[in-house]
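Novice: Mind looking at a prediction? Sequence and model below.
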Amino acid sequence: MRREIGRRGILGIGLGMAVAGCGTTPPPAAPSAPPSSPPATTPPTTTPPAPAGPARQLIRSESGRPEIALTFHGAGELSLTRRVLDLLAQHGAQATVLAVGTWLASSPDGIRMVRDGGHEIGNHTWSHGDLAHMEPNPMLTEIERCRDELARLTGGPGTFFRQSQGQYATATELAEAGKAGYGRVLSYDVDSLDWTDPAPDRIRRAVAAARAGSVVSMHLGHAATVAALPGVLSDLAGRGLTPVTAGRLFA
């Protein structure tokens, strides 16, 4: 969802917690050296790796291939998610779903349906707050909590991070995404406007702005998306544009 037209805070989703971690098994004790042997030396201390640098922002691809990425903000009723995924399958389209952490926690079957349908998965913060107005530490927590829940449910952190409530990432968002282990932040150049629940024709007109290489923002949790999607997919096919995952688009 976006802030460039003055809209803030559409989703009011509560917080939860799922933290993944791992420990290091200490090495076994070395046997005692005989008296004539030189004293054992202490193994060198390993310096922890430095935090990753800022993520790179992706907005549109310049590959020249006749492909676009349909990206969906992952939240909302599972019945709507199922209908969107069914429509994508009927049209042979692939998509990227950026999941909200609280949706993962409350409706884990949703992201499993996305995964089982062969679609790509990404991180869209834990609670979909106004990320750009957060301090760095709570911003990082938002990213990491969703990352860890994705890993718990799907076995991985997702391919991309996408900031919440903003079309484009700020420098701080890129820096904190990098610290959380994401090398790429997936922004977008086309907003379908489906989050306003308009008539299907308005969504189709908005997506008509997409060109080869575009990244289109859509949503799983809106009935208007379901109503417009068959026409959107037919329009793209008529223009010779193939919906692929963002990972494929930027390969």
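Specialist: That came in fine, so what should we check first? Residues are numbered from 1 along each chain as shown.
Novice: rest of the way, CA atoms for contacts and neighbours
Specialist: OK.
Novice: helix/strand/coil for the nearest residue to residue 164 once chain neighbours are set aside?
Specialist: Closest residue to residue 164 apart from its sequence neighbours, by C-alpha to C-alpha, 6 or more residues apart in numbering: residue 128 at 5.3 Å. Judged by DSSP: H, G, I helix; E, B strand; the rest coil, the three-state class of residue 128 is coil.
Novice: Could I get the contacting residues of residue 128?
Specialist: Contacts for residue 128 (C-alpha atoms under 8 Å, 6 or more residues apart in numbering) come out as 9, 11, 12, 13, 100, 164, 165.
Novice: which among those end up buried?
Specialist: Neighbour-count burial (16 or more other C-alpha atoms under 10 Å) applied to those gives 13, 100, 164, 165.
Novice: Export the residues you listed as TSV, with columns for distance to residue 207 and secondary structure.
Specialist: Formatted as TSV, the buried ones among the contacts of residue 128 follow (distance: C-alpha to C-alpha, whole Å; DSSP: H, G, I helix; E, B strand; the rest coil):
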residue	distance to residue 207	secondary structure
13	27	coil
100	23	coil
164	20	coil
165	19	coil
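Novice: Report the separation between residue 99 and residue 87.
Specialist: Using C-alpha to C-alpha, to the nearest Å, residue 99 is found at 19 Å from residue 87.
Novice: out of those two, which sits in the more crowded spot?
Specialist: Taking neighbours as other C-alpha atoms under 10 Å, residue 99 and residue 87 compare with residue 99 leading, 28 against 15.
Novice: take the one below as the second:
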Amino acid sequence: MTSLDRRSVLRAAASAAAAGALASGCDPHRDVDAGAVRSAGGPSPSRAGHAPPARARAARPPTRVPGLPVQIAHGPRNGRAVALTFHGRGDPRMATALLGEAERAGAKVTVLAIGDWLDEQPAMARRILDGGHELGNHTMHHRNICALPAAEAYAEISRCADRLRALTGTIGSWFRPSQARRATDLVAGLARKAGYPHVLSYDVDSLDANDPGAPAVQRTVLDAVGPGSVVSLHLGHAGTVAALPLILDGLRRRGLRAVTTTELVT
């Protein structure tokens, strides 16, 4: 992306945030199908008959940390690292701009991708991993997984795992439940059955899915973050793209650095 393209994307992001642009997120009161949220002029979803994209470099296998609980909400409090984790859905141009901002600051992030987004934007798996970031599973359709019968909940986890395996060679590093901060015991057990030893929660909610604007996202994160924090954020939200450089600068001023979740906990 040229510097002119980058400025254009960030200006568009800031304008959209000021206007209160909406995109699908982890708000438990919203469960918008990805097919209904497609930006005008964006890349068309992949269709049967088209050549599949080149496989991304191999993703990390599921992270296993002996001694840590099944559900992980934060890392060590005595270090200087934090993990910025992103719900993976939305306009790929915004996602690419956000990843670029992280990379310019020397930061690494964790993206928990939704399976139907990977179906529409398979090249994003490669883009995330090629940037040195981490990729995981946020269910196939972002349904309220903790309210589903066991068979349906397992299908949400395993189908997204299948998409990740096809694109990257593994099922990804982490599983995070959709529309829930923590998994029920049932969902945690189903995640283990699918191959994920841990469920990734978080201790800082940026509230960016409500589109409050970049300054509010920045304040919410920096007011709550500390050593070891796992922060919940979202791709596909203009205010988040605009807020990320401010958040990363605020972390740097406090002597904190953004790393992948696996690096944080290991």
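Specialist: Sure, I can see it. Keep in mind that this is a model prediction, so the values were computed, not measured.
Novice: Kindly provide the TM-score of these chains.
Specialist: Overlay of the two chains. TM-score (TM-score structural alignment, normalised by the length of the first structure): 0.80; 208 aligned residues with a C-alpha RMSD of 1.3 Å.
Novice: re the thing from before, I'd like to know which of the buried ones among the contacts of residue 128 of the first structure is nearest to residue 139 of the first structure.
Specialist: Nearest to residue 139 of the first structure among these, counting by C-alpha to C-alpha, is residue 164 at 10.5 Å.
Novice: which one in the second structure is aligned with the closest one?
Specialist: Residue pairing (TM-score structural alignment): residue 164 of the first structure is matched to residue 178 of the second structure.
Novice: and if you look at residue 214 of the first structure?
Specialist: In the second structure, residue 214 of the first structure lands on residue 229 (TM-score structural alignment).
Novice: Thought residue 75 was touching that match, still the case?
Specialist: Yes. Using C-alpha atoms under 8 Å, residue 229 of the second structure is in contact with residue 75, at 6.3 Å.
Novice: Now for those two: what residues contact both?
Specialist: residue 82.
Novice: Enumerate the helices of the first structure by residue range, in sequence order.
Specialist: 78-90, 101-106, 108-116, 136-154, 171-179, 200-207, 223-238, 246-249 (DSSP state H).
Novice: And the ones you listed: which comes nearest residue 56 of the first structure?
Specialist: Nearest of the helices of the first structure (C-alpha to C-alpha): helix 171-179, 6.9 Å.
Novice: Superposed on the second structure, what's the mean shift for the closest one?
Specialist: Helix 171-179 of the first structure, aligned to the second structure and superposed, deviates on average by 0.8 Å (mean C-alpha distance after the TM-score superposition for the first structure).
Novice: tell me the angle of that helix relative to helix 136-154?
Specialist: 40 degrees (axes from the mean of the first three to the mean of the last three C-alpha atoms, to 10 degrees).
Novice: mind checking the longest strand of the first structure?
Specialist: strand 67-74 (DSSP state E).
Novice: what span of the second structure lines up against that one?
Specialist: Taking TM-score structural alignment, strand 67-74 of the first structure hits residues 81-88 over in the second structure.
Novice: For that stretch, what is the distance to the chain centroid?
Specialist: A distance of 7 Å separates the centroid of the chain from that of stretch 81-88 of the second structure, by C-alpha atoms, centre = their mean, to the nearest Å.
Novice: And for it, what's in contact with it?
Specialist: Residues contacting stretch 81-88 of the second structure (C-alpha under 8 Å, 6+ apart): 25-26, 75, 108-114, 117, 138, 226-236, 256-261, 264.
Novice: Output the helices of the first structure in JSON lines; the columns should cover distance to residue 189 of the first structure.
Specialist: Converted to JSON lines, the helices of the first structure look like this (distance: least, C-alpha to C-alpha, whole Å):
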{"stretch": "helix 78-90", "distance to residue 189 of the first structure": "21"}
{"stretch": "helix 101-106", "distance to residue 189 of the first structure": "24"}
{"stretch": "helix 108-116", "distance to residue 189 of the first structure": "23"}
{"stretch": "helix 136-154", "distance to residue 189 of the first structure": "22"}
{"stretch": "helix 171-179", "distance to residue 189 of the first structure": "17"}
{"stretch": "helix 200-207", "distance to residue 189 of the first structure": "10"}
{"stretch": "helix 223-238", "distance to residue 189 of the first structure": "16"}
{"stretch": "helix 246-249", "distance to residue 189 of the first structure": "13"}
